[in-house]
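Trainee: Sharing a model that was predicted from the sequence below.
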Amino acid sequence: MSTANPVIALDVMGGDTGLSLVIAAAEIARERYPKLRFRLYGPEAAIRAALAKAPRIAADSVIVHTDQQVLGTDKPSQVIRRGRDTSMGLAISAVKAGEADATVSAGNTGALMAMAKLTLRTMEGIDRPALAALLPTSKADMIMLDLGANTECDAENLVQFAVMGAAFARTVLALPKPRVALLNIGVEELKGTDELKDAAALLRGVELPMSFEGFVEGDGIGKGDIDVVVTDGFSGNIALKSIEGTARLVTGLLADAFRTSWLTKLGYLFSRGALRALRGHIDPDTHNGAVFLGLNGLVVKSHGSASARGFANAIGVAHDLIVGDIARRISDDLDNFRAHRPVLTPEGEAGDDLPAGDA
């Protein structure tokens, strides 16, 4: 496929809000990126009816009919057995077949991960794919991975995640040398598991297009001093849910506080602009679009409850990764790492590089 005219496969039957929202999101995305084209997977009659109200994308959209879908209650094992002909399965297969440059779905996360990995397989040099997403901080957006694809990771996995996360940041956030750190229980070099210490030693021992900053604690994620936070999927998912829950708690407490008396209601009138800006900054729709990095093809996951604007943002993430040729960036960085990979001493420190033939 050509990155000049990206084609994105849309699973129109995934998510909670229905087919019409996906079509509306495609229209919004097309306004932002006029060269986008779409392949739409779902019931043909319903898609055609929706496209009748969306003439700007109708002419450049291909409809692939299926009335089968992956449900939110389906287990990944069930989907692997019967999901090939679902809207999700067909959209992912389009990437493998070269009919689309990326897939965007708001469907069942576990099923999407399982089917994407089975269909597309992992890139050479990547042991496991990772789920990465944009998150807000007090300064600018940052990236965290893994957010749930891998509950247990060794040092090699964490190094690969760091390479992929840095490539993501260079592509989507336009950062030439993103600041990367490993999530840990402390910033001191002696703290953490052996896997974390070994990963840190490997990342310190090789010159990569990133600035490795060592470790970051949970309370440092939102400060904006790190561009890419790397962790295993177990810790990453807990951190993500904690961040999301805290955001809801703060906004809820603010709303309650402004309703307590006529004085607080008056205060709300004077602070509406600031509160609107805060809400926009932490709005999940603004940062919608998690990516399964490390596969031989791009798959982007939208929130199931995302608005049309939020789903359009997920399509935008897919567009940026296609145009930025993230697969090449990851592959080049992995080749560089393997060519100059340091040898770890028994103490977990980086020694001399491996000879090129042994890398």
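Mentor: Nice, thanks for sending it over.

Trainee: CA atoms for contacts and neighbours, from now on please.
Mentor: Noted.

Trainee: Relative to Asp225, how far out is Val180?
Mentor: In this structure, Val180 and Asp225 are 10 Å apart, going by Cα to Cα, to the nearest Å.

Trainee: Those two: which is more packed in?
Mentor: Val180 (28 against 18; other Cα atoms under 10 Å).

Trainee: pretty sure Gly148 is touching Ala239, no?
Mentor: No. The criterion here is Cα atoms under 8 Å, and Gly148 misses it with Ala239 at 10.3 Å.

Trainee: Would you mind finding the longest helix in this structure?
Mentor: Longest helix of the chain, by residue count under DSSP state H: helix 233-257.

Trainee: How far does the next helix or strand after that one sit from its chain's centre?
Mentor: Next helix or strand after helix 233-257 toward the C-terminus (DSSP states H and E): helix 262-282. In terms of Cα atoms, centre = their mean, to the nearest Å, the centre of helix 262-282 is found 30 Å from the chain centre.

Trainee: and here's the other structure:
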Amino acid sequence: MSNSSRIAVDAMGGDKGLAVMLAGVARARRRFPDMQFILVGDETAIRDGLLSHPNLTAHSEIVHAPEVVGSSDKPGQALRRAKTTSMGIAIDMVKQGRAAAAVSSGNTGALMAMAKLSLRMIPGIDRPALAALLPTLGNNDVVVLDLGANTECDARNLVQFAVMGAAYARTTLDLASPRVALLNIGSEDQKGTDEIRDAARDLKAATHLPMTFSGFVEGDQLSHGDVDVIVCDGFSGNIALKTAEGTARFVADLLKRAFRSSIRSKIGFLISRPATELLRHHLDPNNHNGAVFLGLNGLVVKSHGGANEVGVATAIAAAAKMVRDDLTRRIAEDLGNFEAKAA
């Protein structure tokens, strides 16, 4: 079993329990049949759970972890138990080289703290950034970062996020030269903070990198599909993400209420059902699940805590694709080229 094709899974993380995590792993393996797994957690429970997935057993190794990081645990508390929890041990598998990536649906703050301490940063990267894909009206999703790892960022951080986000888009979206923009309160050059304007200046000069700087975008343009990567500080990014998720739920609930309001509406629903099913699929967060901490010396993917088996499989598939395309190496090379040109 090649370590380069192994993914360590925190089998005990997530709100929906071990059964959903294993079902997601099994689904992901059907998409990537060469992928192997290290399942970290309660050994007895995992073995019992694998009885429902006999085809997964031969392609998985179980590593016992006596403890689990709770959803309410603070990062400091989780760090002290890194060697005994399923989350901490899964990350350690990447550090040891036994796995090429780790996937967890557990506590986001704890996962970031453990990953940063264990794996350290790529040389030249100051801070990790949490990046994820959001649906758009265009042909591709859009990469948005940072989504909450850093509440305050200077221009250097934003530039590094742009370089990392572009490398991620080239890998995940198969784009040769992703269009990169900074989230701002207006599209004019004079708008925004000093940090955003300084970052824009540096990105405009980075014409030697495999990306195209497209200037500023506003919050109402997140889903337009006009750009491929949107860069911001973690405070703004997390608010934007939660607003987008809330709006998607609002639209879905509003449609349900409207279609149930009368007999005529119910008939209209039956006629328009193919379109509404397409909309439901497009807005379902399980189909876009899997945020990655960019900038680390190793791949760590955060699955949404409430993800179902489709969502877990989507996160694992994202990790598999990043492993296949050697995302960490791409980021290091792009950053090196940027700094060499800027020197």
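Mentor: On my side now, so go ahead. These numbers were taken from a predicted model, which means no experiment stands behind them.

Trainee: quick revisit: ok and the longest helix of the first structure relative to helix 262-282, angle-wise?
Mentor: Angular relation of helix 233-257 of the first structure and helix 262-282 on a 0 to 180 degree scale: 150 degrees, by axes from the mean of the first three to the mean of the last three Cα atoms, to 10 degrees.

Trainee: re earlier: any residues in contact with both of Gly148 and Ala239 of the first structure?
Mentor: Taking Cα atoms under 8 Å, 6 or more residues apart in numbering as the contact rule, Gly148 of the first structure and Ala239 have no neighbour in common.

Trainee: Leu190 of the first structure: what's its closest spatial neighbour, skipping adjacent residues?
Mentor: Lys197 (7.6 Å; Cα to Cα, 6 or more residues apart in numbering).

Trainee: whoops, Arg309 of the first structure was the one
Mentor: Leaving aside its sequence neighbours, Arg309 of the first structure sits nearest to Ala25 (Cα to Cα, 6+ apart; 6.1 Å).

Trainee: Show me what that neighbour aligns to in the second structure.
Mentor: In the superposition onto the second structure, Ala25 of the first structure corresponds to Gly24 when matched by TM-score structural alignment.

Trainee: Quick check: its match vs Leu222 of the second structure, distance?
Mentor: Distance from Gly24 of the second structure to Leu222 of the second structure, by Cα to Cα: 29 Å.

Trainee: contacting residues around stretch 26-46 of the first structure?
Mentor: Here stretch 26-46 of the first structure makes contact (Cα under 8 Å, 6+ apart) with 4-13, 19, 47, 54, 56-57, 60-69, 87-88, 90-91, 100, 308-309, 312-313, 315-316, 319.

Trainee: Need the buried ones from those selected in ChimeraX.
Mentor: Selection command for ChimeraX covering only the buried members of the contacts of stretch 26-46 of the first structure, criterion 16 or more other Cα atoms under 10 Å:
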select :5,6,7,8,9,10,11,12,13,19,47,54,56,57,61,63,64,65,66,68,69,87,88,90,91,100,308,309,312,313,315,316,319
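
Trainee: Tell me where the first structure has helices.
Mentor: With DSSP H, the ranges of helices along the first structure come out as 19-32, 44-51, 55-58, 76-82, 87-96, 109-120, 155-172, 194-204, 233-257, 262-282, 308-323, 326-339.

Trainee: May I see the ones you listed organised as TSV, with distance to Ile143 of the first structure added?
Mentor: Formatted as TSV, the helices of the first structure follow (distance: least, Cα to Cα, whole Å):
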stretch	distance to Ile143 of the first structure
helix 19-32	22
helix 44-51	34
helix 55-58	31
helix 76-82	26
helix 87-96	24
helix 109-120	18
helix 155-172	7
helix 194-204	18
helix 233-257	11
helix 262-282	14
helix 308-323	12
helix 326-339	15
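
Trainee: Residue most distant from the centroid, the first structure?
Mentor: Residue farthest from the centre of the first structure, counting by Cα atoms, centre = their mean, is Trp262 at 43.1 Å.

Trainee: OK, contacts around it?
Mentor: Trp262 of the first structure touches nothing, counting by Cα under 8 Å, 6+ apart.

Trainee: And it, how far from Leu269 of the first structure?
Mentor: In terms of Cα to Cα, Trp262 of the first structure sits 11 Å off from Leu269 of the first structure.

Trainee: One more: Ser242 of the first structure?
Mentor: Distance of Ser242 of the first structure to Leu269 of the first structure, given as Cα to Cα: 30 Å.

Trainee: I figured the match of Ala25 of the first structure hits Ala317, correct?
Mentor: No. Gly24 of the second structure is beyond contact range of Ala317, at 9.9 Å (criterion: Cα under 8 Å).

Trainee: pretty sure Val22 of the first structure is touching Phe311, no?
Mentor: Yes. With contact defined as Cα under 8 Å, Val22 of the first structure reaches Phe311; the gap is 7.0 Å.

Trainee: So the two - more neighbours on which side?
Mentor: Phe311 (32 against 29).

Trainee: Correct me if wrong: that one contacts Ser20.
Mentor: No. The pair Phe311 of the first structure / Ser20 is not scored as a contact, 11.7 Å apart, by Cα under 8 Å.

Trainee: Nearest spatial neighbour of Ser71 of the second structure, chain-adjacent residues omitted?
Mentor: Of all residues not flanking Ser71 of the second structure in the chain, Asn107 sits nearest, at 5.1 Å (Cα to Cα, 6+ apart).

Trainee: burial count for the one you found?
Mentor: The burial count for Asn107 of the second structure: 23, using other Cα under 10 Å.

Trainee: ok, His53 of the second structure to Leu279 of the second structure distance?
Mentor: According to Cα to Cα, His53 of the second structure stands 32 Å off from Leu279 of the second structure.
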